[in-house]
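In: okay, predicted coordinates and the sequence, questions at the end:
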Amino acid sequence: MFRLRSLLLCVCLSMNAFNAFAQEVKKATVKLFLQENLDAQGRQIPVEAKVHEIIRFFEKETGLTFEPIILPWKRAQVETQNGHGIIYGFSKSVERLRRFHFSQAVITEKVWAITYGKPKPNFQSVEDLRGKVISIGRGFSHGLEFDQARGVVFTVEEDSASIASRFKKVVAKRSDLMLWPVRQMETSREVEDYVNKVLVAQASDRELRDKRFDVSDKPMFYDTVHFASAQGKFVDVIDKIDKAIDRGTKSGELAKVLKGYH
């Protein structure tokens, strides 16, 4: 009888330990909302491998497990705002700073103007965009300077997640230009090659095959990319991410992970 009681006690202790472990695993898994992109047929484009590499880096450095969920960008923001997880690829705006808790910047990106047709516009500053109609992705911001000029210097039209539809809108002159953020490219020529040989090719739309787009000689804006949560939610998670950014920056490992991230 004593042995039986001892065995039952061990089983109970083991079950309690297992349940505690399961709860810890459950608590350590965080939903991570990512931006949806669509192809010319409206089908969801898989998240690029580099983003998964970045996620793995932060999992290793934080001890957390992220559950990537791809959503339309506005819905991703709503889910984050409702406290259901955190978001990645987020930039700051005046309005967002009131509602979201941001991590440190993961990377800084240059935001370029893309146009079609001759002559190529000579965009040198934000003031050169005065009176223009600018296409951006739905739910996007391109940083605080962009946010301050929006609706004051230029008009913004938010478009679908389809790369092809955004390029075709510029060709049809339904917008004067589109803005596109590119990371780790320094010159207009580099970005122009990337736009025409990668982005337009990725759009896989017949109407775009013989089109060549121009890129502004210099970036129109500089933006930063962050993780973020709703104010008061997942504060410990953002803190762990911040510490991972600090360690990765000092060791140089984060720069290695981000290499080739366009």
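Out: Looks like it arrived, so ask away. Numbers count the residues shown, from 1 in each chain.
In: please make it C-alpha for all contacts and neighbour counts, starting now.
Out: Noted.
In: ok, now which ones touch residue 180?
Out: Residues in contact with residue 180 (C-alpha atoms under 8 Å, 6 or more residues apart in numbering) are 111-114, 136.
In: for comparison:
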Amino acid sequence: MKLLLLMLLLPFYVLAGEPLIYADDSYFPVIYKDKEGQSAGILSQLLLHHAKITGTKLEIEHTSWRRAYEFATQGRGGVIGLSKTSARLSLFDYSDPIFDDNINIVVKKGREFPFSKVEDLKGKLVGVHLGASYGEFFDQAVANKMLSADASAVPAVRLKKLLHGRIDCALVGSGQLGLDSIVDADPELKANKSQFVILKHPLVKDTLYLGFAKNMNMLKYLQLFNQSIADAKLKKIIPETID
């Protein structure tokens, strides 16, 4: 039945062409641009899988997350790696969930603190990714000035600020794998790898999606893409979650 639906939906998009998908250029290991300038990461593998099984060309453009999100809200293309919030529900049509990414709190060794809820970050300066949402509780805490957010577009910059004591903690996705991906790519961070500690409890479980601005009328395309998500999960191309 799923295969039949995929075949019925396919001809329109083969003729119309694949829409442009915007993506973060440094969301390790979820999706990023590698040293050769090519798209890489888990979400990139999903997009490649979708292109393969539908016979369509992959159109992906990497940029900063802030720009990717801004371009998507303007209806210039879709955006992958999008979180779902109540405010965004009025702006975007969403795919089915792709997978869950745990957003972790990283501190400098010797400066660990107990954490189990957002209130435990009260008074702290937290390094965040520019333009990202970390769930409504965290976003509201920033808006209410319960804590402060220091935004940067490059994850390595965030960790260097942590290393040099300019922030209290930093938010990093994908657990130890995500942290290692950032640290190992930068000589200074790699030389100080032992200085970074992930707190036991993640800040939030961030479910990721592909989204299009509602005025793009991409519900039929998303229905097709959902079939690719299901197939990729069945074939273990993408995980259910990254801890």
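Out: Cool, the structure landed. None of these values were measured; they are calculated from a predicted model.
In: after superposing, what score do the chains get?
Out: The TM-score (TM-score structural alignment, normalised by the length of the second structure) is 0.78; 221 aligned residues with a C-alpha RMSD of 2.8 Å.
In: related to what we said a few turns ago, of the contacts of residue 180 of the first structure, which belong to helices?
Out: Assigned to helices by DSSP state H, none of those qualify.
In: SS state for the most centrally placed residue in the second structure?
Out: Nearest residue to the geometric centre of the second structure (C-alpha atoms, centre = their mean): residue 81, 4.0 Å. Following DSSP: H, G, I helix; E, B strand; the rest coil, the label given to residue 81 of the second structure is strand.
In: number of residues surrounding the closest residue to it other than its chain neighbours?
Out: Distances taken as C-alpha to C-alpha, 6 or more residues apart in numbering place residue 208 nearest to residue 81 of the second structure, at 4.9 Å, with adjacent residues excluded. Residues lying near residue 208 of the second structure (other C-alpha atoms under 10 Å) number 22.
In: so what corresponds to residue 208 of the second structure in the first structure?
Out: Counting by TM-score structural alignment, residue 208 of the second structure lines up with residue 225 in the first structure.
In: skip ahead from the one helix or strand that match maps to and say which helix or strand is next.
Out: Per DSSP states H and E: residue 225 of the first structure is located in strand 221-230. Next helix or strand after strand 221-230 of the first structure toward the C-terminus (DSSP H and E): helix 235-251.
In: any idea how far that following helix is from the chain center?
Out: Remark: helix 235-251 of the first structure is offset 18 Å from the chain centroid, using C-alpha atoms, centre = their mean, to the nearest Å.
In: ok, residue 222 of the first structure - contacts?
Out: 108-111, 142-143.
In: so what's it closest to, chain neighbours aside?
Out: Excluding its sequence neighbours, the residue lying closest to residue 222 of the first structure (C-alpha to C-alpha, 6+ apart) is residue 110, at 4.8 Å.
In: do you know how far that neighbour is from residue 59 of the first structure?
Out: Distance of residue 110 of the first structure to residue 59 of the first structure, given as C-alpha to C-alpha, to the nearest Å: 27 Å.
In: for residue 176 of the first structure, same thing?
Out: According to C-alpha to C-alpha, residue 176 of the first structure and residue 59 of the first structure sit 41 Å apart.
In: of the two, which one has the most company?
Out: residue 176 (20 against 16).
In: the stretch 1-150 of the first structure: strands as residue ranges?
Out: Under the criterion DSSP state E, counting those that start in this stretch, strands of the stretch 1-150 of the first structure are mapped to 29-35, 65-71, 86-90, 100-102, 107-115, 133-137.
In: so which of those is nearest residue 245 of the first structure?
Out: Closest to residue 245 of the first structure of these, according to C-alpha to C-alpha: strand 107-115, at 10.0 Å.
In: what range in the second structure matches that closest one?
Out: Using TM-score structural alignment, strand 107-115 of the first structure pairs with 99-107 in the second structure.
In: mean distance, the matching stretch to its aligned residues in the first structure?
Out: Aligned to the first structure and superposed, stretch 99-107 of the second structure gives a mean residue distance of 0.7 Å (mean C-alpha distance after the TM-score superposition for the first structure).
In: who touches that stretch?
Out: Against stretch 99-107 of the second structure from outside (C-alpha under 8 Å, 6+ apart): 134, 162, 168-175, 196-199, 201-209, 238-243.
In: if any of the residues you listed are buried, give me the ChimeraX selection for them.
Out: Here is the ChimeraX command that selects the buried residues among the contacts of stretch 99-107 of the second structure (16 or more other C-alpha atoms under 10 Å):
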select :134,162,168,169,170,171,172,173,174,175,196,197,198,199,202,203,204,205,206,207,208,209,238,242
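In: strands - which of the contacts of stretch 99-107 of the second structure land there?
Out: Using DSSP state E, the subset of these located in strands is 169-173, 196-198, 204-209, 241-242.
In: re the thing from before, how about the residue nearest to the centre of the second structure, what's its match in the first structure?
Out: By TM-score structural alignment, residue 81 of the second structure lines up with residue 89 in the first structure.
In: enumerate every residue touching that match.
Out: Counting by C-alpha under 8 Å, 6+ apart, residue 89 of the first structure touches 34-35, 225-227.
In: can you add distance to residue 161 of the first structure and give those back as CSV?
Out: Shown next, in CSV, are the contacts of residue 89 of the first structure (distance: C-alpha to C-alpha, whole Å):
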residue, distance to residue 161 of the first structure
34, 12
35, 9
225, 18
226, 20
227, 20
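In: and stretch 9-24 of the second structure, end to end?
Out: Using C-alpha to C-alpha, the span of stretch 9-24 of the second structure from its first residue to its last is 28 Å.
In: next, the buried residues of that stretch.
Out: The neighbour-count check on stretch 9-24 of the second structure (16+ other C-alpha under 10 Å) flags 9-10, 13, 18-19, 21-24 as buried.
In: next one: stretch 184-199 of the second structure
Out: Buried residues in stretch 184-199 of the second structure, counted by 16+ other C-alpha under 10 Å: 189, 193, 195-199.
In: need the residues you listed in JSON lines with distance to residue 45 of the second structure, can you?
Out: Compiled in JSON lines, those are given as follows (distance: C-alpha to C-alpha, whole Å):
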{"residue": "189", "distance to residue 45 of the second structure": "27"}
{"residue": "193", "distance to residue 45 of the second structure": "28"}
{"residue": "195", "distance to residue 45 of the second structure": "32"}
{"residue": "196", "distance to residue 45 of the second structure": "29"}
{"residue": "197", "distance to residue 45 of the second structure": "29"}
{"residue": "198", "distance to residue 45 of the second structure": "27"}
{"residue": "199", "distance to residue 45 of the second structure": "29"}
